[in-house]
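**Q** Predicted coordinates and the sequence they were generated for:
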Amino acid sequence: MAVTFPSGPLVSAQWLAEHQQQVVVLDCSVARTAATNGSTAFASGREIFLQQHLPGAQFADLFEQFSAPHASFLFTAPDARQMSEALQAVGVNQHSLIVTYDQLNGAYAARVWYLLAGVFGWNNVRVLDGGFPAWVQAQGTVEHGPAHAVSRGNIQLGSAQPMLVSTRQVEQQTRFPLVCALRREPFRQAHIPGSINLPYPELLDAAGLIDIGQVKSALHDAQITPPETLLLYCGGGINAAGLALALVASGYPITSLLLYDDSLNGWLSDPSRPVASDPT
């Protein structure tokens, strides 16, 4: 019997437990630590994966595989060839079903989901709602050590859709609301002038699940009505993908959610660009 995904971008831990043998599970974890200067340092999550991961999961490396390898900024979107090769390496075929998760707040899993579903129009992908903690809470079983060997897949993604926006386009555009997914404190410190703040972490409940009621309330408070086209950004395109996931889970069309891929990393790289702040 063929397996089909539930509608919407999310699957529950219970659904995954019942269909785990019929999907490709990708652990998209990234290591995040506080640097000595107070900034955040990022590194491959491979060691996190080796310590613990969902049974049968493959590791999706957002540093060496699932991002452009020689880009100026971390987590820059790869092209179709790079993304296809990354997916082939973890056993994804043209008709595979993929479930992504991470061991933080789900934004890195959402990043891979957005690249596939939004940028490349490949819809056989969902995100595990609540990620690794939800799985442990519901099922408990985890694996340790390297991923199981898999046969190389044959997926070939098509051309990218015009969902990713460049810095030049952000400078020139005035049509779409700019929506920043950063937490409130970093948003107050620096953001693109005219931006609306919809912090992705505030759209999660106490268990780390996407809170649809909170998403709809946040949209109402921001006076945003679907399917109004939005231009999402954050620090480096990760929380923005999490925000896109939360919005689509609440019924927003993904085709209305553009993403500024370089985000503040790109905007702040030129000190001549205007920056707004709210120190209060």
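**A** All right, it came through fine.
**Q** can we go C-alpha only for contacts and neighbour counts from here?
**A** OK.
**Q** Please determine how far residue 88 is located from residue 68.
**A** To residue 68, residue 88 is 16 Å away according to CA to CA, to the nearest Å.
**Q** With residue 43 instead?
**A** Using CA to CA, residue 43 is found at 15 Å from residue 68.
**Q** Looking at these two, which is more packed in?
**A** Using other CA atoms under 10 Å as the criterion, residue 43 and residue 68 rank with residue 68 on top: 19 against 15.
**Q** Verify the stated contact: the more buried one with residue 85.
**A** No: taking contacts as CA atoms under 8 Å, residue 68 lies outside contact range of residue 85: 11.9 Å.
**Q** Take this one as well and set it beside the first:
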Amino acid sequence: MSYTKPEALLSTEWLAANLDDPKVVVVDASLPRVGVKEDTRANYRDAHIPGAPFFDIDVIADPNASLPHMMPTAEIFAEGVCKLGISNDTKVVIYDQHGIYSAPRAWWMFRAFGHDNVGVLDGGLPKWRSDGYPVASDTVVPSLAEFSANVRPELLRLVEQVNANISSGGEQVIDARGAGRYNGTETETRAGLRSGHIPGSLNVPYANIVKDGSMVDSTALRHAFEAGGVDFAKPITTSCGSGITACILALGLYLEGRDDVAIYDGSWTEWGGREDLPIET
């Protein structure tokens, strides 16, 4: 069974055939995994897909936020992607060093700023390399481009909206964290956070829809969400630890036809860090 909207997920074969297309820009949007000491910037310098600049999710972000990698203004986003050689006519291909981990965050950011011509490389850099395609260690200096960002507020949820939704029940909130963190039986990876989940939220761990660094097929995708109690006919917001793996769920839902899924940007780093917000375990 094929995906309903397969254009958001690109194969290594497709990228290899289109890598030299001047209208295609591929970027590395890697972040260190939570709880793992790794330098994704240094890894990028050692080996990246030829021609790919580094999309720094921690830099193309709100510089005044106390929470990690919060959404920037349209102006900051546009300035950041212009420096990567990306214009409104560009086909953007995003990958990360772990397969599918942080690349969907950058994918969602582009969509939230009005750019739909964007896809995630299925399997990321590991699959690119295992399929025998070349990597580079040169310094990539993109030509400056022009990009106009147009915010889609419907794809973003703030804490006030999520809190109000607890009583209204207008949207399903799906938590991408593992079951232990969701249930409060495992200590949070970030210091100072309470354990548990947003009252009424569902749990679909992102690891249930990614296998060996690639997205599972359509049948397995739908099964994973339905097993978590998700109703595909109702509005959906996804959440996680800090707004990264929530975007993996959004990508999976997009592939199944849901292009209207919102992200709770602050996610558990915000919710679990505030004593004035309710939790369930």
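**A** Arrived safely, thanks for sending. Computed from a prediction, not measured in an experiment: that's the story for all the values here.
**Q** Put one on top of the other, what's the TM-score?
**A** The TM-score (TM-score structural alignment, normalised by the length of structure 1) is 0.87; 261 aligned residues with a CA RMSD of 1.9 Å.
**Q** Give the aligned equivalent of residue 205 of structure 2 in structure 1.
**A** Taking TM-score structural alignment, the alignment pairs residue 205 of structure 2 with residue 199 from structure 1.
**Q** so what's its match closest to, chain neighbours aside?
**A** residue 181 (4.3 Å; CA to CA, 6 or more residues apart in numbering).
**Q** OK, contacts around residue 43 of structure 1?
**A** Neighbouring residues of residue 43 of structure 1 by CA atoms under 8 Å, 6 or more residues apart in numbering: 30-32, 63.
**Q** Just the buried ones out of those, please.
**A** 30, 63 (16 or more other CA atoms under 10 Å).
**Q** Looking at the contacts of residue 43 of structure 1, point me to the pair that's furthest apart.
**A** Maximum pairwise distance in the contacts of residue 43 of structure 1, criterion CA to CA, is 12.6 Å, between 32 and 63.
**Q** Please list all residues in contact with the alignment partner in structure 2 of residue 128 of structure 1.
**A** Aligned counterpart of residue 128 of structure 1 in structure 2: residue 121 (TM-score structural alignment). Residues in contact with residue 121 of structure 2, defined by CA under 8 Å, 6+ apart, are 9-12, 15, 93-95, 100.
**Q** go again using 6 Å as the cut-off
**A** 10-11, 94-95 (CA atoms under 6 Å, 6 or more residues apart in numbering).
**Q** Which one of those residues sits in the busiest neighbourhood?
**A** Neighbour counts for these peak at residue 95, which has 32 neighbours (criterion: other CA under 10 Å).
**Q** Mind jotting down where the strands sit in the stretch 1-150 of structure 2?
**A** 9-10, 24-28, 91-95, 118-121 (DSSP state E, counting those that start in this stretch).
**Q** any chance of those strands in a markdown table, plus distance to residue 220 of structure 2?
**A** Shown next, in a markdown table, are the strands of the stretch 1-150 of structure 2 (distance: least, CA to CA, whole Å):
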| stretch | distance to residue 220 of structure 2 |
| --- | --- |
| strand 9-10 | 16 |
| strand 24-28 | 27 |
| strand 91-95 | 22 |
| strand 118-121 | 19 |
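**Q** what's the closest of these to residue 147 of structure 2?
**A** Among those, strand 91-95 sits nearest to residue 147 of structure 2 (CA to CA), with 12.4 Å.
**Q** so stretch 246-254 of structure 2 matches what in structure 1?
**A** Using TM-score structural alignment, stretch 246-254 of structure 2 pairs with 240-248 in structure 1.
**Q** Do you have the helices of structure 1 handy? List them.
**A** In structure 1, the segments counted as helices under DSSP state H are 13-19, 46-51, 80-89, 107-113, 131-138, 167-172, 184-189, 212-221, 239-249, 263-267.
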